[in-house]
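Visitor: below is the structure, and that's it, no one-letter string:
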C-alpha cells in the first residue's frame, strides 16, 4: 500500500501522543495502529492513529487489557478517522464494564474505612462485616467488595 495522504512519521506520531517510538511499535504489534510503508520502506501513519493511540492509552489506564482494546479497535476502519457511529459502537461495549468497575470502586471506598478502622483486617473474623464467615458461601475472594449489595 502506498503512503497515506497527510501521513505522519513515527516521530510525528510520538510527538502528538506523548508516546515513545518504541511504545508506538509495541502498539503496532498488537494491531492498535497499522502503518503503511512509503517507497523508502518507512512507516507512515494516518491522523486517525492519534485517536486510536489516545483511546488505547486511556483504556489501559482504566485497567482494560490491551488484547480487549485491540479487539474493539479492529472493528474500526483502517486509515480513516472513525465516525461517530464507530465510536458509539465501541463505547457501548465498554460502558457496561466501566459502570461495573465504578460500582466496585464505590463499594470498596464505602467499606474500606470500616474494615481498616476496626483493626482486624480479616473479613473471616470480622464480626461487623462478616459474622461467622457467612460470605464464604458466596464464593472465594473479597465478596463484600466484588458483589453488589
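Guide: Nice, I can see it. From a predicted model like this one, the values you see are computed outputs, not experimental measurements.

Visitor: okay, CA-based contacts and neighbour counts for the rest of this
Guide: Fine.

Visitor: hmm, what's the outermost residue in this structure?
Guide: In the chain, counting by Cα atoms, centre = their mean, residue 132 sits farthest out from the average C-alpha position, at 37.9 Å.

Visitor: for the top helix by length along the chain, buried residues please.
Guide: Ranked by residue count, the top helix of the chain under DSSP state H comes out as helix 84-118. Buried residues in helix 84-118, counted by 16 or more other Cα atoms under 10 Å: 90, 94, 98, 103-104, 107, 115.

Visitor: included below, for side-by-side comparison, is a second structure:
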C-alpha cells in the first residue's frame, strides 16, 4: 500500500521518522509550526504531510533561521490538507527572498569585518571605526559609523 500525505502517524512514529524528540514536537506545535489531532486515549496523531514541515524546521535550525521566520513562511501553507506543489512553490519563493537578503547582509558584514581587521587604520579618512577624541559619543554606543552604514545599506 502506498503512503498518502493524509495518512495519520502517532507521535512515536513521527519521532522515529524525523529523529526529533517528542518534547521538540510539542514545542513546535505550541509555536504553531506543526499541527496534530487527538485520537483515542488522547494520543496525538499527525498527518504524514507534517513530516515535510518538520524536515524544513530542521534545515532552518541548521541555517540559524529563527523559528519566528519559519512560522511566518509556514503561515502561507494549509494545515487541514497536504500542501500542493503550487503552495510549496509560493512558500519557496518567499523563503528564497529572505535567504537572499540574509546572504547580502552576511556578505556586507564579512566585508566590513575583513576591512576592519585588515586595514590597520592606514586610511584614517575612510575607517568607519575612527572616532578621534570620542566625538561620536553623543550619537550612541558602539561603532556608530559602522552601524549607520549597515542600516543605510539595508
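Guide: Okay, I see it. Note that the structure is predicted; figures quoted are calculated from it, not measured.

Visitor: report the TM-score for the pair.
Guide: Between these two chains, after superposing, the TM-score reads 0.73 (TM-score structural alignment, normalised by the length of the first structure); 138 aligned residues with a Cα RMSD of 3.1 Å.

Visitor: one step back: and what about the residue farthest from the centre of the first structure, helix, strand or coil?
Guide: Secondary structure assignment for residue 132 of the first structure (DSSP: H, G, I helix; E, B strand; the rest coil): helix.

Visitor: and the spatially most central residue of the second structure, how close does it get to residue 58 of the second structure?
Guide: Nearest to the mean C-alpha position of the second structure, by Cα atoms, centre = their mean, lies residue 65 at 2.2 Å. Relative to residue 58 of the second structure, residue 65 of the second structure is positioned 10 Å away (criterion: Cα to Cα, to the nearest Å).

Visitor: in the first structure, what residue spans correspond to strands?
Guide: 36-37, 43-44 (DSSP state E).

Visitor: which one of the ones you listed lies closest to residue 8 of the first structure?
Guide: Distance to residue 8 of the first structure, taken as Cα to Cα, is lowest for strand 43-44 among these, at 5.5 Å.

Visitor: the closest one vs the second structure, mean deviation?
Guide: Comparison of strand 43-44 of the first structure with the second structure after fitting gives an average deviation of 0.7 Å (mean Cα distance after the TM-score superposition for the first structure).

Visitor: so where in the second structure does that strand end up aligned?
Guide: Using TM-score structural alignment, the residues of the second structure aligned to strand 43-44 of the first structure are 44-45.

Visitor: got a list of contacts for that stretch?
Guide: Contact partners of stretch 44-45 of the second structure, identified using Cα atoms under 8 Å, 6 or more residues apart in numbering, comprise 8-11, 36-39.

Visitor: which of the residues you listed are buried?
Guide: The buried subset of these - by 16+ other Cα under 10 Å - is 8-11, 36.

Visitor: how about the strands of the first structure in CSV, adding distance to residue 29 of the first structure?
Guide: Shown next, in CSV, are the strands of the first structure (distance: least, Cα to Cα, whole Å):
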stretch, distance to residue 29 of the first structure
strand 36-37, 14
strand 43-44, 13
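
Visitor: looking at these, which is closest to residue 25 of the first structure?
Guide: Between the strands of the first structure, strand 43-44 lies closest to residue 25 of the first structure; by Cα to Cα that is 10.1 Å.
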